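Peer 1: Sharing a model prediction with you, sequence too.
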Amino acid sequence: MSAGKLVAVSCGLICVSAALGLAAASSNILPNPSFELVEPPPPRAGGGGGPDAPLGEWLPRTWDMWADGAGQCAAPEDQAQARSGLRCVHLTANGAAAHLQYSRLPDPDGRLWVVRFWARGRGKVGAAAINSTAGAWVETDRRTFDLGSEWREYAYDVRPLEAAGTWVLRLEVWGDSEAWIDDVFASYEGLNALGLPPAQPLGADQDTLLYLPFEEPLNEDAFFVSGQVMLTGQQEGRFGKGLRLGPDGYVACSANENLDPQCGTIELWFKLLSPGNDTVYRPLVQVPGPEGMSLHKDQYSHIGFGFSSGWAPVSWAHADGYAYRWQPGVWRHIAACWDKDLMQVFVDGKLIAWKVAPKLLRTLG
């Protein structure tokens, strides 16, 4: 690969824009509040789990849930159990405890947040705010609510932090309690959350520099194609067709014409054909060369985005081990946004990494 090329290594649809950010949808900062977006559980040592697990065992993306002792947690695919859609989260303590958690939520300056969630069940449900800014997590607020047999909305205001940082929202049951939870909301005044992941194909607008839906063969006058590269069948992409790349396959085009290193957004759908912990570096969109850029999953399962100069990193935002439990064959959405004030990386709508005041390049290649 020669310097000055934009190399897209992906199985989905790619959009590169000169504008920062994407269209605002609602003020809820949680991208999967009703747990409809799910992914396979990791394989279990004794068998089961993985991509072939029954859909009722799949896990809600962007959330973590776990149980202590005899406790149980699940996101069953059962419309009769859910308040909306097909799924909700079911936590059963069974004399121990079960937990549902979203981490981490960025707070710009110690804002007053509003938290709302719907729940039903028996016993009590707890809602905790945990300061995750420093190495040791510290609980800063806890509420306890009585559960009933009918769906009910629980709402409260909370100031989880006194200054800028990150915090964790945790809902949990203990003792003999049991809860069904759905439609969780968290926000603060003035927040305009991004509408991610999009529910329809990406489109081009006046700010779009490069748009690759992969519905038609690539123009050989504009793209360099090497190795195992092919379009998929009509229903094998995320929306319609997609691009399938083998181990040595890549597609390249001009970086200078299709990417602004000072300000922009890269957005794409992709699907790995091996587990996220396969110890293989997998670039999604990359500009090779001494003045480079990369959006990737690395050999340590980190998800990262940033720029390098003289082959050395100058500005990077990454989430350590974020892809470690990913299973193959799952379409995921990723977006990276940057300007002189802020660099951000989103996966499936969740803000997983950011860097304030990044150092940016003037040229690439």
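Peer 2: The structure has been received and is ready for your questions.
Peer 1: Please make it C-alpha for all contacts and neighbour counts, starting now.
Peer 2: Fine.
Peer 1: so Cys73 makes contact with Gln101?
Peer 2: No. The criterion here is C-alpha atoms under 8 Å, and Cys73 misses it with Gln101 at 11.7 Å.
Peer 1: The two: who's more crowded?
Peer 2: Cys73 (23 against 17; other C-alpha atoms under 10 Å).
Peer 1: Give me the distance between the more buried one and Val173.
Peer 2: 10 Å (C-alpha to C-alpha, to the nearest Å).
Peer 1: what is in contact with these two at once?
Peer 2: Leu91, Thr92, Ala98, His99 (C-alpha atoms under 8 Å, 6 or more residues apart in numbering).
Peer 1: where's the last one, which helix or strand?
Peer 2: It refers to His99. Taking DSSP states H and E as the definition, His99 sits inside strand 97-107.
Peer 1: what's the helix or strand following that strand packed up against?
Peer 2: Using DSSP H and E, the helix or strand that follows strand 97-107 in sequence is strand 113-122. Judged by 3 or more C-alpha pairs under 8 Å, 6 or more residues apart in numbering; DSSP states H and E, strand 113-122 is in contact with strand 152-158, strand 178-188.
Peer 1: Serialize the ones you listed to JSON lines and add fields for distance to Arg332.
Peer 2: Below are those laid out as JSON lines (distance: least, C-alpha to C-alpha, whole Å):
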{"stretch": "strand 152-158", "distance to Arg332": "31"}
{"stretch": "strand 178-188", "distance to Arg332": "22"}
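Peer 1: right, and the ones you listed - which one's nearest Ile14?
Peer 2: strand 178-188 (29.4 Å; C-alpha to C-alpha).
Peer 1: Report how many residues lie close to the residue nearest to Ala127 when sequence neighbours are not counted.
Peer 2: Nearest residue to Ala127 in three dimensions, chain neighbours excluded: Leu171, at 4.6 Å (C-alpha to C-alpha, 6 or more residues apart in numbering). Leu171 sits with 22 neighbouring residues when counted by other C-alpha under 10 Å.
Peer 1: cool, and Ser254?
Peer 2: Quick note: Ser254 (other C-alpha under 10 Å) scores 17 neighbours.
Peer 1: Next one: it from Phe224, what distance?
Peer 2: Relative to Phe224, and taking C-alpha to C-alpha, Ser254 is found at 10 Å.
Peer 1: Use this one as the comparison:
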Amino acid sequence: MTDALKALSDQGVSIWLDDLNRPLITSGGLQELIDTKHVVGVTTNPTIFAAALSQGDAYNEQVKSLADDGRNVDEAVFALTTEDVRHACDIMRPVYDATGGQDGRVSIEVDPRLAHETARTVEQAKELWTAVDRPNLLIKIPATVEGLPAISQVIAEGISVNVTLIFSLDRYRGVMNAFLTGLEQAREGGKDLSTIHSVASFFVSRVDTEVDKRLDALDGSDEAQALKGKAGIANARLAYHAYDEVFSTPRWQVLEAEGAHKQRPLWASTGVKDPAYPDTMYVTELVAPNTVNTMPGKTLEAVADHGEIAGDQVTGNYENAKAVLDALERLGISYADVVAVLEREGVEKFEKSWDELLTDVQDELAKATATSAGAAK
């Protein structure tokens, strides 16, 4: 076993892999990560699926079958992605059973083109839940303004949710409120609250990328340079503070008494974008109880190799975190503008990846159709 990853797990951090592809499933690679790297969950997103389907020929047979059946590109993408997630859920099922449903989770995202459409997001969340048909699935819904009521409605149906693309503290509070509202509606509808789980994916490294760019555009002062690489971790630490507050309220305690589980903070975007920073910093600096850290494979390997886990790095650092964001405001870097830009760009990036995925699958369907037509002559 890897000591750093075991130490991380022992601190109450669930280690999830931020990657999924068919070869990882069929080769036994995912099972190996569970067995040797303490991996207890998997997250996916449109960018991950686009990369998976563009590499190799692992999907060719299914694409041919879908082409033969006359499926259109949206139907084909739905079938390809849900197939991978279903099999990953099956591999993760023993972890799910062993942890009472807390871990052993696999996430799949609604079509990012629906990020600003509440009703269609709810509709597709239900379709994905039915198609995968596994209790350890999480449906990813973006934390846009329109996503918040969708989160409540999907939770109310008894469907477990991974809320994604959270950047701001205000929006995170809105996410937690949407989660609690959904639980209250589920209770009114007679649902068993103990079967509903949720995580809230708070993005980290992208905050530093945007803030550092703005710091570099300033006059190069020592104060500006000293703040580089600080905002993402500070923002996440303050998010955990908000989580502590919300899940200590009487409103939560009523739900908890009826079997509800806390919506755990999940640290996403934990791969370091700037090579000047330690490649493990978004893991080692965000250790806190009852959290999830979802890592790309490269970050997971880095933590396994040289990560230094020094216990809880969050709950004692709220004042320092607030001081970082205050210092940025004094330099003229608007927190409100930074997080607004990041949310807009986050949705746009996932839409672009989805478009690439659709294009690749459309090309593969066309090739398969042409091959079948040629063979029939």
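Peer 2: Sure, I can see it. Computed from a predicted model, the values in this text were never measured in an experiment.
Peer 1: Any idea what the TM-score is?
Peer 2: Scored against TM-score structural alignment, normalised by the length of the first structure, the superposed chains reach a TM-score of 0.24; 160 aligned residues with a C-alpha RMSD of 7.4 Å.
Peer 1: any chance of the helices and strands packed on strand 113-122 of the first structure in JSON lines, with distance to Gly126 of the first structure and mean neighbour count too?
Peer 2: Shown next, in JSON lines, are these (distance: least, C-alpha to C-alpha, whole Å; neighbours: other C-alpha atoms under 10 Å):
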{"stretch": "strand 152-158", "distance to Gly126 of the first structure": "11", "mean neighbour count": "14"}
{"stretch": "strand 178-188", "distance to Gly126 of the first structure": "10", "mean neighbour count": "23"}
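Peer 1: who wins for proximity to Ser315 of the first structure among those?
Peer 2: strand 178-188 (28.5 Å).
Peer 1: For the second structure, just list every one of the strands.
Peer 2: Remark: strands assigned in the second structure by DSSP state E are 13-17, 39-42, 105-109, 137-142, 161-166, 198-203, 264-268, 291-295.
Peer 1: For Thr208 of the first structure, the count of nearby residues, please.
Peer 2: As a burial measure, Thr208 of the first structure scores 18 neighbours (other C-alpha under 10 Å).
Peer 1: how far away is the closest residue in space to it that isn't next to it in sequence from Ala319 of the first structure?
Peer 2: Distance criterion C-alpha to C-alpha, 6+ apart; nearest residue to Thr208 of the first structure, sequence neighbours excluded, is Ser17 at 4.3 Å. To Ala319 of the first structure, Ser17 of the first structure is 23 Å away according to C-alpha to C-alpha.
Peer 1: Neighbour count: the two, which is higher?
Peer 2: The neighbour comparison of Ser17 of the first structure against Ala319 (other C-alpha under 10 Å) goes to Ser17, with 24 against 17.
Peer 1: And that one, how far from Arg122 of the first structure?
Peer 2: Distance of Ser17 of the first structure to Arg122 of the first structure, computed by C-alpha to C-alpha: 49 Å.
Peer 1: Repeat that for Trp174 of the first structure.
Peer 2: 11 Å.
Peer 1: could you say what helices and strands the host helix or strand of Gly292 of the first structure packs with?
Peer 2: Per DSSP H and E: Gly292 of the first structure is located in strand 291-297. For strand 291-297 of the first structure, the elements it packs on are strand 282-287, strand 303-309, judged by 3+ C-alpha pairs under 8 Å, 6+ apart.
Peer 1: could these be laid out in TSV, adding distance to Ala179 of the first structure and mean neighbour count?
Peer 2: Shown next, in TSV, are these (distance: least, C-alpha to C-alpha, whole Å; neighbours: other C-alpha under 10 Å):
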stretch	distance to Ala179 of the first structure	mean neighbour count
strand 282-287	40	22
strand 303-309	33	24
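Peer 1: circling back to that earlier point, what touches both of Cys73 and Gln101 of the first structure?
Peer 2: Counting by C-alpha under 8 Å, 6+ apart, the residues touching both Cys73 of the first structure and Gln101 are Met65.
Peer 1: residues near Leu210 of the first structure, how many?
Peer 2: Around Leu210 of the first structure there are 17 residues (other C-alpha under 10 Å).
Peer 1: Run a quick check on it versus Ser254, I expect a contact.
Peer 2: No. Leu210 of the first structure lies out of contact with Ser254 (C-alpha under 8 Å); the separation is 10.1 Å.
Peer 1: Return the distance of Gly126 of the first structure relative to Asp157 of the first structure.
Peer 2: 15 Å.
Peer 1: do the same with Ala252 of the first structure
Peer 2: Counting by C-alpha to C-alpha - Ala252 of the first structure and Asp157 of the first structure are separated by 50 Å.
Peer 1: The residue nearest to Thr208 of the first structure against Leu268, yeah?
Peer 2: No. With contact defined as C-alpha under 8 Å, Ser17 of the first structure does not reach Leu268; the gap is 11.4 Å.
Peer 1: could you point out which element follows the helix or strand hosting Met343 of the first structure?
Peer 2: Met343 of the first structure belongs to strand 342-347 when elements are defined using DSSP H and E. Remark: after strand 342-347 of the first structure, the chain's next helix or strand is strand 350-356, criterion DSSP H and E.
Peer 1: and that following strand, what other elements does it pack with?
Peer 2: strand 312-319, strand 342-347.
Peer 1: where does Met230 of the first structure land in three-state SS?
Peer 2: What DSSP: H, G, I helix; E, B strand; the rest coil gives for Met230 of the first structure is strand.
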